[in-house]
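Novice: Pasted the sequence and its predicted model underneath.
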Amino acid sequence: MNPNLIQAARTLPTSLALALALAACSGRGEPAAPAQAAATPPATGAAAEHGALPADWRRVGGETVPSVAAGAATLPATVHSDDGVDVQVDDASRIIAGGDDIIAVIEALGQGSQVFAAPTNATTDAGRAAPHRFLFNRTTGVEGVLSLGGSLFLGNSLRRHSDLAEKLRAVGQDAVIIDDLQPAPDKVRKVAAAIGRTVAGVALADAVQTQLDEAAGIATASMSTPRVIHVSATGAGGNPTVAGADSASGKLIALAGGLNIGTEAGVANFSALSNEGVVAAAPEVILVTEHDLQLFGGADGLWKAYPTLKQTPAGQAGRVWVMPDLQLKYTSVGSGAGALALARALAALPPA
């Protein structure tokens, strides 16, 4: 996201710093296709399994996520992978995708059926429907990926996939990395280029940027900066975590007009937070994604993981907002819709 639109975090109070127990974890020639607003798909996974939320809780999510009409790919295409290598992509019909952020863009381009293999924890429709499910991590082997029979590997992390991509290219497998920690419009354009939909990707990215700009405008006009904590069920060796400074949600919270607790603490990615740290942080809003709520085991599981959340202003007010994973936790085509929904919700809060 545009760094000029992200508000600077305040200095971390000493009392909060002492209470934090942190554990870091870590194209051409195609007719233009106008971006259009597509209704957000019906909630699946966590929403379907947990049903209604507790009385004071609410779901916050964008009603529209941009999409473009499906179209023929312009291939071969030479694209620049984020690990610094120019890759000629000849065939994107069987994509091995490194994450839901990549898959969501492919879906929005109307090419979801081309997702051939997806992570085991995928929550996107195309990811769940992929013919193959695979565990993608630092130890993923070349042989395992090649055995899937895909035509293109699209990794989403320089940290996890650089070595794998290099080895795949060495044996003739097209491999492109689009790193997860970059602005959503950039990611949309890069994914589109990698599958031969460059022109459509520009239109889609522009639509996402428009939503981000609108969210930033709402935040700028707001008279307050609510304290927000995004809690996750994963990230620190399986322990509950909070979103830090360089996480997608940390940046989105700031753009939407909130002060992200993890950013204030100066932590990176997703990190653990002690029960004392939760109280000292004094969040006014608690954010959790649909999938993480499922992993927590619903409301009771969330309170069990972080029992002192109930002692915070957000906990006492029952102000827990549940958002779609792809509108909060990942930088992707849904980031604009998520930022807009969150900005509106934060702006509507009564003064503290």
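Specialist: Perfect, thanks for sending it.
Novice: For the rest of this, base every contact and every neighbour count on C-alpha atoms.
Specialist: OK.
Novice: Any chance you could list what contacts stretch 282-289?
Specialist: Around stretch 282-289, the neighbours that count as contacts under C-alpha atoms under 8 Å, 6 or more residues apart in numbering are 226-232, 261, 312-315, 319-325, 328-329.
Novice: do stretch 182-196 as well
Specialist: When contacts are defined by C-alpha under 8 Å, 6+ apart, stretch 182-196 is touched by residues 1-2, 27, 73-79, 89, 91-92, 102, 105-106, 109, 176, 178-180, 198, 200-202, 204-206, 208-209, 331-333, 335.
Novice: filter those residues to the buried ones?
Specialist: The neighbour-count test (16 or more other C-alpha atoms under 10 Å) marks 1, 27, 73-77, 79, 89, 91-92, 102, 105-106, 109, 176, 178-180, 198, 200-202, 204-206, 208-209, 331-333, 335 as buried among these.
Novice: dropping in the other structure now:
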Amino acid sequence: MSSKLANPSSDRGRVGMRGLRASGAAAALSVGLLVMTGCGSSDSAASSSSSASSSAGGEHSEDLKLPAGWKHAVGTTDFQGIHAETKLPTTVTDATGASVTVTDDSKIISAGDGISSTLEALGLKDKIYAASKDSTSPAGKDAPEHFEYTKQTGTEGLLALDGTLFIGDNTKRHGSVAQQFRDAGTPAVVVDDQATQSEKLQAVADYVGAHDAGVKLVDSVEKDMAKAKDTVKDHGLQGHSVIQITATGAGGANSVAGTGTPGTEMIESLGMTSVGAESGLRGLSREFSNEGILASDPDVIVMAESDYQKWGGEDGVWEAFPTLKETKAGKAGKIIVMPDAQIRYSSPEIGAGAQALARAISEN
């Protein structure tokens, strides 16, 4: 573990976030072209963006109000040249190891924004029949039907939707759900939440018999990532410590992004250090402590637009993560807010997001 995460207190020894998450009180906390805007007054400065919307349905807040010094980083993408032609039936092996034959993709039940945004980038938005009521992606929000899935609600409501294909995005969360669909006679597949972003995109394409279009999509994203890596190298940002925080992690709680999340993979792929991954966190995790966050002392703080909005602005961010304000990034105001599709979930816009993030840090 990096010394950045060590607790400097002499009586505690060198204990990082991983050691502190059990003992510390877990807080109720947890390019295309690039547009970045500095802001005016600290309490209500408006951050505006003139970047074009992504053809994959990318969406960002044009009137996001950020404190002075904080940056709104938005990358732009264009997937208009990708038009998937699904070839069914197709037999695939999903991340749970199940062999599934998909015969009908006309009414897809999408379990996550990453699934929905990938289908849209492939030109298959009209195939999305149902999505979570908590969707933040345009494709998910525009689905004809919406559902709620929790431990309390169970899978009955999902099965009652009468879809033709269920696609889950987390093997632990959706593995048993997919099996219940299959037991009921409806094909169901799950993407590996710990796979790379490119693998996730390709898996979704393969599940609907659109392998070739998936290859094109992955190639587009990886080209964007390569450009972002060049920016990091050109500005000597390798090893920069970045923490991604969210208001809607596990169980809808404040969390830190760890392994298996798009933001973490992006940060590490660029050659920088993810505080969450270095601390041994998985997914959007609540298993951290205020003391551990202070000890991690990140160079940069990043969050999605929906997180910032849910916290209600700067005061809400510091209330959720009180010690983060005392870190290098907090004191210097090196805080970046990005569209959800470019940092929070496994969207094809992740490559453009990488360019936006690299450029924002290089100019911060």
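Specialist: Received it, and whenever you're ready, just let me know what you need. None of the values given here were measured: they were computed from a predicted structure.
Novice: tm score of chain vs chain?
Specialist: Here the TM-score for the pair of chains, by TM-score structural alignment, normalised by the length of structure 1, is 0.83; 329 aligned residues with a C-alpha RMSD of 2.8 Å.
Novice: picking up where we left off before, might you specify the subset of the contacts of stretch 182-196 of structure 1 located within helices?
Specialist: Residues of the contacts of stretch 182-196 of structure 1 located in helices (DSSP state H): 102, 105-106, 198, 200-202, 204-206, 208-209, 335.
Novice: Show me which pair in these is furthest apart.
Specialist: Greatest spacing in those, by C-alpha to C-alpha: 198 and 335 (19.7 Å).
Novice: Wait, a helix at residue 344 of structure 1?
Specialist: Yes - when the secondary structure is assigned by DSSP: H, G, I helix; E, B strand; the rest coil, residue 344 of structure 1 falls within a helix.
Novice: Contact partners for it?
Specialist: By C-alpha under 8 Å, 6+ apart, the contact list for residue 344 of structure 1 reads 215, 218.
Novice: which residues are contacting the longest strand anywhere in structure 1?
Specialist: Among the segments of structure 1 that qualify as a strand by DSSP state E, the longest is strand 227-236. Judged by C-alpha under 8 Å, 6+ apart, the contacts made with strand 227-236 of structure 1 from elsewhere in the structure are 23-26, 239-243, 249-250, 253, 258-262, 270-272, 282-289, 292-293, 295-296.
Novice: among those, which are in helices?
Specialist: Among these, DSSP H puts 249-250, 253, 261-262, 292-293, 295-296 in helices.
Novice: From these, list the buried ones, please.
Specialist: The buried subset of these (16+ other C-alpha under 10 Å) comprises 249-250, 253, 261-262, 292-293, 296.
Novice: Residue 83 of structure 2: how many residues sit nearby?
Specialist: Residues near residue 83 of structure 2, counting by other C-alpha atoms under 10 Å, number 18.
Novice: Residue in structure 1 paired with it?
Specialist: When the structures are aligned by TM-score structural alignment, the residue of structure 1 matched to residue 83 of structure 2 is residue 70.
Novice: Next, work out how far apart the closest residue to that match other than its chain neighbours and residue 129 of structure 1 are.
Specialist: Closest residue to residue 70 of structure 1 apart from its sequence neighbours, by C-alpha to C-alpha, 6 or more residues apart in numbering: residue 110 at 4.1 Å. Noted for residue 110 of structure 1: a distance of 15 Å to residue 129 of structure 1, by C-alpha to C-alpha, to the nearest Å.
Novice: Same question for residue 239 of structure 1.
Specialist: Residue 239 of structure 1 sits 29 Å away from residue 129 of structure 1, taking C-alpha to C-alpha as the criterion.
Novice: next one: residue 24 of structure 1
Specialist: Per C-alpha to C-alpha, residue 24 of structure 1 is found 33 Å from residue 129 of structure 1.
Novice: Give the full set of residues in contact with the aligned residue in structure 1 for residue 126 of structure 2.
Specialist: Structural alignment (TM-score structural alignment) places residue 126 of structure 2 against residue 113 in structure 1. The contact partners of residue 113 of structure 1, taken as C-alpha under 8 Å, 6+ apart, are 126, 130.
Novice: so when I look at residue 113 of structure 1, I'm seeing a helix, right?
Specialist: Yes - applying three-state DSSP, one finds residue 113 of structure 1 inside a helix.
Novice: Would you mind measuring from it to residue 15 of structure 1?
Specialist: 51 Å.
Novice: Perfect, that will be all.
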